[in-house]
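K.L.:
All I have is the shape, not the residue letters:
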């Protein structure tokens, strides 16, 4: 087969003697994994490249950060997931660029990897809106390292408050600031408040953990801005019931190891968490492609890059519009659907069949938890809140977990937490990847 895929609808059917078609997938998240699992074809070799050796179930990452789940329940080795697929090769390396002329992916450590078709599913990282110097003081939540760092800081703050005799320092240690009131920020605030109010009080002698302050800051007018207002209002009421201070229409203007400055007011704190925004990976720069304000590549309706029919971009790396012109949300189901769509396109191309479909996103609903027994769910015409939404949230997340062992482990952890009122992963481990101050 030629090294170059012909335009959609005209790809030839490979002969048994032709060289295998080389599909390279950069990124082992929901999009990349959904593609690789959906695609098996004669004469096709798949290479998955990721800078980490595991697939991460990000929707539950905040539960690692807040002591509910251990890391092993939300991450799985990519190699193990494809151990029975001889057509799949996994490489642990960091991509530094793409040579579109020579059709090679450039790696930090290894030799360049050639491709016939390239799929970039490299995700997003947290954005500090031009203030990257804030990251040491307020880590975001995108990786296992981030989650264990946040868990370490939260638990260490209570331990240090137990030791100190300085009242002001104790107040700062018992103040937890979360910046950004999207789903991640709301979920973090709710669980940290539960930890302070209901789980930790019997375990400390010198401090009353119930006096801890959890402060949720949002620059916009309401929490959960992507949800309908009635669910947003319910979430804010539920947070306040847990003791969370909700500050909407307030923007962070400065950060330091002393605290967070919000609309000119300094809040002393030793634990701040960033959940305010994301920016795409540098994929647009690798390709020299047009990007939106968040750095996402503007793609064609079939998710290919304009001028490059052999390159697809999916997931949080891609700027994809729905039929009404609104953006496809950066959710795991959306990335998974895009991966499955690209698999269908490539099957048609490799079979020499006409293929002119465009990607159509099918929204499966949005869910967010507020503490352990309350949640909101938006399915369009159907909107749920409270305990019923919380149970539905749990069932949905267990269903989407990879592997029977993971589903059983998470279900048992949640059941233990629900019955006993205690969390099972309350360990201070590993070093702080953002700062040496802890």
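P.N.:
Yes, it's here. Being a predicted model, the structure only gives us computed values, none of them experimental. Numbering: from 1, shown residues only.
K.L.:
from here on, contacts and neighbour counts on C-alpha atoms
P.N.:
Fine.
K.L.:
show me where the stretch 1-150 of the chain has helices.
P.N.:
For the stretch 1-150 of the chain, applying DSSP state H, counting those that start in this stretch gives helices covering 30-38, 61-65, 78-81, 144-163.
K.L.:
mind listing what the closest residue to residue 410 other than its chain neighbours touches?
P.N.:
Leaving aside its sequence neighbours, residue 410 sits nearest to residue 73 (C-alpha to C-alpha, 6 or more residues apart in numbering; 6.4 Å). By C-alpha atoms under 8 Å, 6 or more residues apart in numbering, the residues touching residue 73 are 406, 409, 410.
K.L.:
can you check residue 124 too?
P.N.:
So residue 124 contacts 278, 279, 280, 281, 316, 317 (C-alpha under 8 Å, 6+ apart).
K.L.:
And residue 287, by the same measure?
P.N.:
97, 98, 99, 100.
K.L.:
Which one of those sits in the busiest neighbourhood?
P.N.:
Looking at these with neighbours defined as other C-alpha atoms under 10 Å, the largest count falls to residue 98 at 21 neighbours.
K.L.:
I'd guessed that residue sits against residue 286; true?
P.N.:
Yes: Residue 98 is in contact with residue 286 according to C-alpha atoms under 8 Å; the separation is 5.4 Å.
K.L.:
Distance of the residue nearest to residue 60 when sequence neighbours are not counted relative to residue 30?
P.N.:
For residue 60, ignoring the flanking residues on the chain, the nearest one in space by C-alpha to C-alpha, 6+ apart is residue 74 at 6.7 Å. For residue 74, the distance to residue 30 equals 13 Å [C-alpha to C-alpha, to the nearest Å].
K.L.:
same check, this time on residue 334
P.N.:
From residue 334 to residue 30 the distance is 9 Å (C-alpha to C-alpha).
K.L.:
Find residues that contact each of the two.
P.N.:
Residues touching both residue 334 and residue 30 (C-alpha under 8 Å, 6+ apart): residue 315.
K.L.:
who's more crowded, the two?
P.N.:
Remark: of residue 334 and residue 30, residue 30 carries more neighbours, 25 against 22, as counted by other C-alpha under 10 Å.
K.L.:
May I ask you to confirm that that one is in contact with residue 330?
P.N.:
No: at 11.1 Å, residue 30 does not count as touching residue 330 under the criterion of C-alpha under 8 Å.
K.L.:
ok, the spatially most central residue of the chain - contacts?
P.N.:
Centroid check for the chain by C-alpha atoms, centre = their mean gives residue 58 as the closest residue, at 4.3 Å. Going by C-alpha under 8 Å, 6+ apart, residue 58 touches 74, 142, 143.
K.L.:
putting a second one here so we can go through both:
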């Protein structure tokens, strides 16, 4: 790095929080370096729609360099961070390079958590990256292709059974969309199978789905899923995942496609800093979002454990990360200007939203609750608003309108692997 008199701010991660911090800080007389192991910013709330063939990857991801190119004081680097030396004030990369910082912002997000059962991951992939989404899309579509060739009825039923573990928003959205894909989109495409016989099972260890919503909205969502043909299994903890399917206690549920939506763990930022963390690995940050004992290191987004005024935890959602990114930018700007720092970070909830298929959703804004088609349109408008760029907003809106009117999904592409595992002779 070229030496400079400008205060150097290093941001690890170009998700919602990191990108928001970079854009706000770039207005000042500072030097900024953004490091990410991928070259794109991802709109994770719509990642499940790539996994279920509703949207193309290019509609929910944008090159980081392009997003920050207008800021001449921002440098974007592609690299994987492996640690932080807080004494030397350097960020360590996997190729043995080190980048010095004056102020560090860690916004590295989260990864899948299998609650000590990491051996399940090959059988039950999670959904956090574009690679995850295209892998899941391939598995879903390949299951139908293999069933078309399969002469054995029992094996065909297994191939056409989709088990989703975890009934938070991601699990519910996956289950509803897979059911619509089987019952509507694909029903005329095959000759040897009836895709409407596909079984979609949503498994939740807790007493109800969408535990973050009120009980009435949760009950509505379960009813909407049932009407789509989804089998909801609550109060059931998965005891085993494997090639044959999943085990719920003593019961074996044969399923060829298993998807994990049950839990996440923070990045190893707490280990890098030697900082205290909660059970999910999130750094227990100070009220100004700095790491304890490190006033020059801020931690935001899914990597941070931030309590709210009512004793809960700030949720790992895009609006929260963006609020934290803006707050940190304001705090650093005030410090450099010799002004008083802002008050302790206070999260402002914009509400909870979840969609169930293409015609129903639930919305809880606190002061008003919506469900059904009106909630679905509200959900759609909110997500289109947060997309980056007019082109992407128009593309996603047109894709949704086409799916809404026709039921057809154009992104039904199988990539990355040969799906014909075995074909009967003759």
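P.N.:
Structure's in. What do you need? If you're wondering where the values come from, they're calculated on a predicted model, not measured in any experiment.
K.L.:
tm score of chain vs chain?
P.N.:
The TM-score (TM-score structural alignment, normalised by the length of structure 2) is 0.97; 420 aligned residues with a C-alpha RMSD of 1.5 Å.
K.L.:
Give the aligned equivalent of the residue nearest to residue 60 of structure 1 in structure 2.
P.N.:
Matched by TM-score structural alignment, residue 74 of structure 1 corresponds to residue 60 in structure 2.
K.L.:
and the gap between its match and residue 87 of structure 2?
P.N.:
Residue 60 of structure 2 sits 38 Å away from residue 87 of structure 2, going by C-alpha to C-alpha.
K.L.:
more crowded one of the two?
P.N.:
Shown here are residue 60 of structure 2 and residue 87; by other C-alpha under 10 Å, residue 60 has more neighbours (24 against 7).
K.L.:
quick one: contacts for that one?
P.N.:
Contacts of residue 60 of structure 2 (C-alpha under 8 Å, 6+ apart): 42, 43, 44, 46, 47, 387, 392.
K.L.:
hmm, who's touching stretch 357-371 of structure 1?
P.N.:
Counting by C-alpha under 8 Å, 6+ apart, 183, 186-187, 189-191, 193-194, 227, 235, 238-239, 242, 301-303, 322-323, 328, 333-334, 337-338, 341, 345, 375-380, 389-390, 393 sit against stretch 357-371 of structure 1.
K.L.:
Separate out the buried members of those.
P.N.:
Among these, those buried by neighbour count (16 or more other C-alpha atoms under 10 Å) are 183, 186-187, 189-191, 193-194, 227, 235, 238-239, 242, 301-303, 328, 333-334, 337-338, 341, 345, 375-378, 389-390, 393.
K.L.:
excluding its backbone neighbours, what's nearest the corresponding residue of structure 1 for residue 316 of structure 2?
P.N.:
With TM-score structural alignment defining the correspondence, residue 316 of structure 2 maps onto residue 330 in structure 1. Excluding its sequence neighbours, the residue lying closest to residue 330 of structure 1 (C-alpha to C-alpha, 6+ apart) is residue 316, at 5.5 Å.
K.L.:
how about the one you found, what's its partner in structure 2?
P.N.:
By TM-score structural alignment, residue 316 of structure 1 lines up with residue 302.
K.L.:
Next, work out how far apart its match and residue 403 of structure 2 are.
P.N.:
32 Å.
K.L.:
Also residue 310 of structure 2?
P.N.:
40 Å.
K.L.:
Comparing those two, which residue is more hemmed in?
P.N.:
For the pair residue 310 of structure 2 and residue 403, the greater number of neighbours falls to residue 403 (16 against 6), based on other C-alpha under 10 Å.
K.L.:
ok so the more buried one is a helix residue?
P.N.:
Yes: judged by DSSP: H, G, I helix; E, B strand; the rest coil, residue 403 of structure 2 forms part of a helix.
K.L.:
Tell me how far residue 113 of structure 2 lies from residue 168 of structure 2.
P.N.:
Applying C-alpha to C-alpha, one obtains 14 Å for the distance of residue 113 of structure 2 from residue 168 of structure 2.
K.L.:
ditto for residue 70 of structure 2
P.N.:
Separation of residue 70 of structure 2 from residue 168 of structure 2 (C-alpha to C-alpha): 38 Å.
K.L.:
where along the stretch 51-200 of structure 1 do the strands fall?
P.N.:
54-56, 75-77, 88-92, 95-99, 104-107, 113-114, 117-120, 124-126, 175-179 (DSSP state E, counting those that start in this stretch).
K.L.:
Deepest in the core, which of these is it.
P.N.:
Of all the strands of the stretch 51-200 of structure 1, strand 175-179 has the most neighbours on average by mean count of other C-alpha atoms under 10 Å, namely a mean of 25.
K.L.:
Between helix 144-163 and that one, find me the angle.
P.N.:
150 degrees (axes from the mean of the first three to the mean of the last three C-alpha atoms, to 10 degrees).
K.L.:
What is strand 175-179 of structure 1 packed up against?
P.N.:
Counting contacts by 3 or more C-alpha pairs under 8 Å, 6 or more residues apart in numbering; DSSP states H and E, strand 175-179 of structure 1 packs against helix 183-194, strand 213-218, strand 271-274.
K.L.:
Residue 338 of structure 2 - how many residues pack around it?
P.N.:
Residues near residue 338 of structure 2, counting by other C-alpha under 10 Å, number 9.
K.L.:
which one in structure 1 is aligned with it?
P.N.:
Mapped onto structure 1 by TM-score structural alignment, residue 338 of structure 2 lines up with residue 352.
K.L.:
first vs last residue of stretch 38-56 of structure 1, how far apart are they?
P.N.:
Between the opening and closing residues of stretch 38-56 of structure 1 there is a gap of 18 Å (C-alpha to C-alpha).
K.L.:
what do you get for stretch 352-363 of structure 2?
P.N.:
6 Å.
K.L.:
residue range for that stretch in structure 1?
P.N.:
Stretch 352-363 of structure 2 covers residues 366-377 of structure 1 once aligned (TM-score structural alignment).
K.L.:
Pull out the buried residues from the matching stretch.
P.N.:
Neighbour-count burial for stretch 366-377 of structure 1 flags 366, 367, 368, 369, 370, 371, 372, 374, 375, 376, 377 (criterion: 16+ other C-alpha under 10 Å).
K.L.:
with those in mind, which one is nearest to residue 123 of structure 1?
P.N.:
Nearest to residue 123 of structure 1, judged by C-alpha to C-alpha, of those is residue 366 at 19.1 Å.
K.L.:
How much space separates the closest one from residue 380 of structure 1?
P.N.:
With C-alpha to C-alpha as the criterion, residue 366 of structure 1 and residue 380 of structure 1 are 9 Å apart.
K.L.:
want to throw the helices and strands packed on strand 175-179 of structure 1 into CSV with distance to residue 290 of structure 1?
P.N.:
Below are these laid out as CSV (distance: least, C-alpha to C-alpha, whole Å):
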stretch, distance to residue 290 of structure 1
helix 183-194, 29
strand 213-218, 30
strand 271-274, 28
